[in-house]
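> Only the shape, not the letters, is given here:
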């Protein structure tokens, strides 16, 4: 009996089997997620945003939405109607709900897709987000105290801290590392990590310092109980939430007067790299930023740490001080 493979695939991904007018909203959402949200976290966040908007529409199909409905939805979020306590969402939270809608309608209204006649979200503005991460970093001494605390706990915890601050990984990327993700370069002088659990489903290569690679080998061999670990071995088989707790508790134990998170160590990586002479492009490639503008945010912190105007004035007037 011949198998109709096209029909089998269409049960979950009904891309080209009927006219656009016959697609249900749920089918359109699934097609969008399949095409545009490769990473699990992105897929989950996009689905949450689209499902919340669909509930707000109360039966109005996606294809009948105009900019008015989206603006009304933005008011619904910003004025506190979204929460039972009537408390407005922060701009960053509103942006997290609106940005997926803009991507969704831009994708669906593309001439090659043709699911929507127009893009009702084209002129919708995402709320301005105040950058609060400028002070979310650790100093060199604070990093040392944190790492020393983690080192005393276990090799695994020490490697977690080192991986976050040396490689600038996101916590979800750290949790996804497998032994097969490490590869030597052509001359076998360096080892590179293929980060395959990045945002937007993209992959990137991050260079592994020699001492860190030696510790990775030791950790993997202990986990595997063998000098040749299985390629599918997961190096950090714990959840992002557990890693957050490990870093937070280590910060408390080490006596740091801050409450560090894994993402703080990512900010620290970018700031230290720029201070030590790395280029914006190098930092962008290591962190996996889609746009150089995101990386440029760290320049403000770096410039603040360098010699400022008062320092120059003091140099000039030193003989009078």
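Yes, it's here. Predicted, not measured: the structure shown is a model, and the values here were computed from it.
> use CA for all of it now, contacts and neighbours both
Will do.
> ranges for the helices of the stretch 151-300 of the chain?
Ranges of helices in the stretch 151-300 of the chain, per DSSP state H, counting those that start in this stretch, are 155-167, 171-175, 210-224, 240-253, 262-275, 280-287, 292-305.
> Below is structure B, check it against A:
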């Protein structure tokens, strides 16, 4: 009998070769299915014995382990797609996930900076220094484009079309999109390319736009670490992550009248329901402004 671990390995191979999923997505499926496999081994459950009760027991165990609601939702999605694959491949006859309801998603609004806080953050890096000028260019690009941090660190020199006011990026699902970049962000990128980047890369040939002190590609962790330090220096007390600038970008352009479909395109969302989260943020701000300013609020 084929073991669950072998089937998981086959499925992950299928996701890479047949579906062409990004490494991060495949890693998420791997982590989820690894938890499920470990649970089956612990409970001594064979592949043919997996039914609705086994899956529910697994999900209950994850809930008791205080796994976040979003992680539980992802587990259900991962298992649903995995068993669909097994049925299509003839590895199992019955899909237990057909009898499992997807838990309701808890809608939590992301942290957003005010325009004043964004301005304070942008002015924090010491632009007279090579790394400070780089950090200013990074912050300007993030706020001007709403790029994900993974998209930002993978930006290459060849992706810049500053004379046209656009940059190319590869988003989730390996989908390419063109994103406008404003004049202010373009100015700081040009300054970084002229004054800072040559000092950092020295004689190295590096295709990536943003580099670290050693001239190598900047990592997501590097961006996060630098941002935390800059937020502290700016005196901002909110929990700010690289994604916060993406949220702020979307919220601010919606508040200033941008169409939801345009924002969806700019952010690279496959489903507009994801983008609609930002309308809740805008309404929340409208309500706060009303209460603050109306004499009878």
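Thanks, I have it. A quick note: this is a predicted structure, and the numbers were derived from the prediction, not measured.
> Any idea how many residues pack against residue 274 of structure 1?
19 (other Cα atoms under 10 Å).
> next one: the one 3 residues further on
By other Cα under 10 Å, 8 other residues sit near residue 277 of structure 1.
> ok, and which of the helices of the stretch 151-300 of structure 1 has the densest surroundings?
Among those, ranked by average contacts under mean count of other Cα atoms under 10 Å, first place goes to helix 262-275 (a mean of 22).
> tell me, that one lands on which residues of structure 2?
Aligned by TM-score structural alignment, helix 262-275 of structure 1 falls on residues 242-255 of structure 2.
> The matching stretch vs structure 1 - mean distance after superposition?
Mean deviation of stretch 242-255 of structure 2 from its aligned counterpart in structure 1 after superposition (mean Cα distance after the TM-score superposition for structure 1): 0.7 Å.
> Contacts made by that stretch with the rest, please.
110-115, 142-149, 223-224, 227, 260, 263, 267, 278-279, 281-282 (Cα atoms under 8 Å, 6 or more residues apart in numbering).
> sorry, back to before: residue 120 of structure 1 is nearest to which of the helices of the stretch 151-300 of structure 1?
Residue 120 of structure 1 lies closest to helix 292-305 among the helices of the stretch 151-300 of structure 1, at 26.4 Å (Cα to Cα).
> packing partners for that closest one?
Secondary-structure packing of helix 292-305 of structure 1 (3 or more Cα pairs under 8 Å, 6 or more residues apart in numbering; DSSP states H and E): helix 262-275, helix 280-287.
> Between helix 280-287 and that helix, find me the angle.
110 degrees (axes from the mean of the first three to the mean of the last three Cα atoms, to 10 degrees).
> Let me know the angle separating helix 292-305 of structure 1 from helix 262-275.
Going by the same axes, to 10 degrees, helix 292-305 of structure 1 makes 70 degrees with helix 262-275.
> what's the mean deviation for helix 292-305 of structure 1 versus structure 2?
Looks like 1.1 Å for helix 292-305 of structure 1 (mean Cα distance after the TM-score superposition for structure 1).
> Spatially nearest residue to the residue nearest in space to the middle of structure 1, not counting backbone neighbours?
Compute the mean C-alpha point of structure 1, and by Cα atoms, centre = their mean the closest residue is residue 199, 5.2 Å away. Nearest residue to residue 199 of structure 1, sequence neighbours excluded (Cα to Cα, 6 or more residues apart in numbering): residue 39, at 5.7 Å.
> how many neighbours does the one you found have?
17.
> now do the one 4 residues further on
Taking other Cα under 10 Å as the neighbour definition, residue 43 of structure 1 ends up with a count of 19.
> what do we get in structure 2 for it?
With TM-score structural alignment as the criterion, residue 43 of structure 1 matches residue 26.
> thought that match was touching residue 13?
No - with contact defined as Cα atoms under 8 Å, residue 26 of structure 2 does not reach residue 13; the gap is 9.1 Å.
> on that earlier part again, tell me the contacts of the residue nearest to residue 199 of structure 1?
197, 198, 199, 200, 201, 202.
> and in structure 2, which of the residues you listed remain?
Shared with structure 2 under both residues aligned by TM-score structural alignment, their matches' Cα atoms under 8 Å, the contacts from those are 199, 200, 201.
> Would you enumerate the residues in contact with residue 202 of structure 1?
38, 39, 196.
> What lines up with it in structure 2?
Superposed on structure 2 with TM-score structural alignment, residue 202 of structure 1 falls opposite residue 175.
> Residue 100 of structure 1 now?
By TM-score structural alignment, residue 100 of structure 1 lines up with residue 78.
> what's the neighbour count on that match?
Residues near residue 78 of structure 2, counting by other Cα under 10 Å, number 18.
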